[in-house]
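1. need coordinates for the below:
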Amino acid sequence: MTIRQSTPPDIAPDELRRAVDWALSTRRSIRAFLPTPVSCEEVSAILDVARYSASGVNTQPWHVHVVTGAAKEGLSDAIMRVYDDPAQMAELEEPYDYYPREWLSPYIDRRRKVGWDLYGLLDIQKNDKDRMHAQHGRNYAFFDAPVGLMFTMDRSMGRGSLLDYGMFLQSVMTAARARGLDTCAQAAFNAFHHIIATELGIPEQQMFVCGMSLGYADPGRIENSLVTQREAVQDFTTFHTTTNMETAT
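-> Modelled structure (predicted):
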């Protein structure tokens, strides 16, 4: 698809704004998908839009591995064999620090809330380790989505490329939402990067970034009713209208 950036869209400005705002604000992490197929052509169309994401000096550090059918099932099975074995799990290492080594407030509070809100919907009690294990394990079945996306980038790139990658992931999820599809970006795959590399033949020079499930949300599943709380703009924004010198005088 060729997009001429200087050509205005054939849609009224207010309608365009509402459509973009809708796609961004209704994106959620979906944890139960319908078996409805998603064609490779549709996935390609989403990636064709997402490739216009910004990146430092146009480095475009992303590489996407799309898994469907037998390849997706085989990958899930390989990961689950390790996930269900505590001894093998203890040997896993993350490819990079996605989460902080020490959690502080308010981040730890937000993390706990989303976890317990999800488990509350699923009626999983705090001491029910088996059901927690099973629910977390659904990550590795892509929550039954028909398409899995595995994202990698060259190890030679710096940490700034992870910022670029975040914009690319957001573009993928927004483009999917605009097509009536849903996603779940998943750092849960990160610890299994060696297994993923082996199963998909990913070269050693490529560092695993994260995974993503893609498909149609199952509206009948209670876990998909989870809506996370978001901070108000005034709580994370500081507007600077004068210089420090002007304020001092």
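2. use CA for all of it now, contacts and neighbours both
-> Will do.
3. list the buried residues for stretch 172-186?
-> 172-178, 181-186 (16 or more other Cα atoms under 10 Å).
4. which residues are in contact with stretch 188-205?
-> With Cα atoms under 8 Å, 6 or more residues apart in numbering as the contact definition, stretch 188-205 has outside contacts at 74-75, 78-79, 92-95, 139-140, 154-156, 208-211.
5. of the residues you listed, keep whichever come out buried.
-> Using 16+ other Cα under 10 Å as the burial test, the contacts of stretch 188-205 include Gly74, Leu75, Ala78, Ile79, Glu94, Asn139, Tyr140, Asp154, Phe208, Val209, Cys210, Gly211 as buried.
6. this one as well, want them side by side:
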Amino acid sequence: MRHFQTVNVSASAFFLNGEINCPTIRPSMWRRRDLDCLAEPAALLSAADAIRTRRSIRAFTDQPVSRDMVTRILDLAARAPSGSNIQPWKVYVITGKARTDLSGALIAADMASDGVIHEEEYTYYPTQWRDPYLSRRRKVGWDLYGALGIEKGDKDRMGAQLRRNYLFFGAPIGLFFTLERELNLGSWVDMGMFMENVMVAARGFGLDTCPQQAFCKYHAIIRRHLDIPDGEILVSGMALGHADGDAPENRFETERAPAAEFAQFKGF
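-> Prediction:
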């Protein structure tokens, strides 16, 4: 039996369906007590703490995450805004043998020398790099490699680290996010807000994530394993689980520019 599930989450499903014994509440009625139905109160972080402590984790423990917990995260994340409330996001959740089989196929494809070219279906990075984007990219790369003891020019170890993406960095849960192809750029904005909600909600429950666009190169393989229709485009993958606190790659923090560098204020 395959161990993955397609979830097309309604933005109001969590609060209206009552599937996990949550009360039916209107947004104007939300209080901290209404969130207590999502998890044990002690497990919840404030919104500020969840955002502040969200990091792209690159080493997870094998501690399992239940289907119920994943559903709670997705139901909560579906409160994300979307243009005219169209809620365009689709999610494929994978674990167990299905996850292991997919990882094996992806690593085999990445290491193959059969001449097959795998390309992502959309361009993620700039076609021409310039600062400040280039310097930021270089810094985070070398900070990661430095934490792992990988020296500049060590292509074998760099490649091995890249392939850890396809193992979900050891996380027990993988998520894949898709959109229907005919949807336009606005729906990609909606998807970004939904994915951020997934990551922040996971932190609220004491879990961690790593968004992984690296999967998109192998969309054809993923499509076959997860039965994703041709009418959907793979936007990103994501690892979900418990962070390995002893892993050196989880100990460095990426920098963020302060608001004074990217925001303009008028009329204050």
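7. in structure 1, what residue corresponds to Met191 of structure 2?
-> Taking TM-score structural alignment, the alignment pairs Met191 of structure 2 with Tyr165 from structure 1.
8. surely its match forms part of a helix?
-> Yes: counting by DSSP: H, G, I helix; E, B strand; the rest coil, Tyr165 of structure 1 falls inside a helix.
9. dump the residue contacts of it.
-> Here Tyr165 of structure 1 is in contact with Ser55, Pro61, Trp62 (criterion: Cα under 8 Å, 6+ apart).
10. one more pass at 7 Å, please.
-> By Cα atoms under 7 Å, 6 or more residues apart in numbering, the contact list for Tyr165 of structure 1 reads Pro61, Trp62.
11. that one and Tyr83 of structure 1, how far apart?
-> Look at Tyr165 of structure 1 and Tyr83 of structure 1: by Cα to Cα, to the nearest Å, they are 27 Å apart.
12. circling back to that earlier point, could you dump the buried residues of stretch 172-186 of structure 1 to a markdown table with distance to Pro146 of structure 1?
-> Below are those laid out as a markdown table (distance: Cα to Cα, whole Å):
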| residue | distance to Pro146 of structure 1 |
| --- | --- |
| Val172 | 16 |
| Met173 | 15 |
| Thr174 | 18 |
| Ala175 | 17 |
| Ala176 | 14 |
| Arg177 | 16 |
| Ala178 | 18 |
| Leu181 | 11 |
| Asp182 | 11 |
| Thr183 | 11 |
| Cys184 | 12 |
| Ala185 | 15 |
| Gln186 | 15 |
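13. which one of these is nearest Ala134 of structure 1?
-> Set against Ala134 of structure 1, the nearest of the buried residues of stretch 172-186 of structure 1 by Cα to Cα is Gln186 (16.0 Å).
14. quick one: map the closest one onto structure 2.
-> Match for Gln186 of structure 1 (TM-score structural alignment): Gln212.
15. so which residue is dead centre in structure 1?
-> Ala185 (1.7 Å; Cα atoms, centre = their mean).
16. how near is that residue to Gly166 of structure 1?
-> 11 Å.
17. check Lys72 of structure 1 too.
-> For Lys72 of structure 1, the distance to Gly166 of structure 1 - Cα to Cα - is 23 Å.
18. let me know the secondary structure of Ala257 of structure 2.
-> Ala257 of structure 2 is classified as coil under three-state DSSP.
19. residues near it, how many?
-> Ala257 of structure 2 has 7 neighbouring residues, counting by other Cα atoms under 10 Å.
20. before we move on, the earlier item: with neighbour numbers in mind, choose between Lys72 and Gly166 of structure 1.
-> Using other Cα under 10 Å as the criterion, Lys72 of structure 1 and Gly166 rank with Lys72 on top: 21 against 16.
21. tell me the counterpart of the more buried one in structure 2.
-> So Lys72 of structure 1 corresponds to Arg99, using TM-score structural alignment.
22. on the three-state scheme, that match is what?
-> helix.
23. and it, how close does it get to Asp190 of structure 2?
-> From Arg99 of structure 2 across to Asp190 of structure 2, the span is 27 Å (Cα to Cα).
24. swap in Glu249 of structure 2?
-> From Glu249 of structure 2 to Asp190 of structure 2 the distance is 30 Å (Cα to Cα).
25. now do Met111 of structure 2
-> With Cα to Cα as the criterion, Met111 of structure 2 and Asp190 of structure 2 are 35 Å apart.
26. more crowded one of these two?
-> Neighbour totals were compared for Met111 of structure 2 and Asp190, and Asp190 leads with 19 against 11 (other Cα under 10 Å).
27. quick check: the closest residue to that one other than its chain neighbours vs Leu162 of structure 2, distance?
-> Setting aside the residues directly before and after it, Asp190 of structure 2 is nearest to Ser82 in space (Cα to Cα, 6 or more residues apart in numbering), at 5.0 Å. According to Cα to Cα, Ser82 of structure 2 stands 33 Å off from Leu162 of structure 2.
28. what do you get for Arg181 of structure 2?
-> According to Cα to Cα, Arg181 of structure 2 and Leu162 of structure 2 sit 28 Å apart.
29. how about Ala105 of structure 2?
-> For Ala105 of structure 2, the distance to Leu162 of structure 2 - Cα to Cα - is 15 Å.
30. what about the helices in the stretch 51-200 of structure 2?
-> For the stretch 51-200 of structure 2, applying DSSP state H, counting those that start in this stretch gives helices covering 67-77, 96-111, 133-148, 155-163, 185-204.
31. dump the ones you listed to TSV, plus distance to Arg55 of structure 2.
-> Below are the helices of the stretch 51-200 of structure 2 laid out as TSV (distance: least, Cα to Cα, whole Å):
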stretch	distance to Arg55 of structure 2
helix 67-77	17
helix 96-111	23
helix 133-148	13
helix 155-163	18
helix 185-204	9
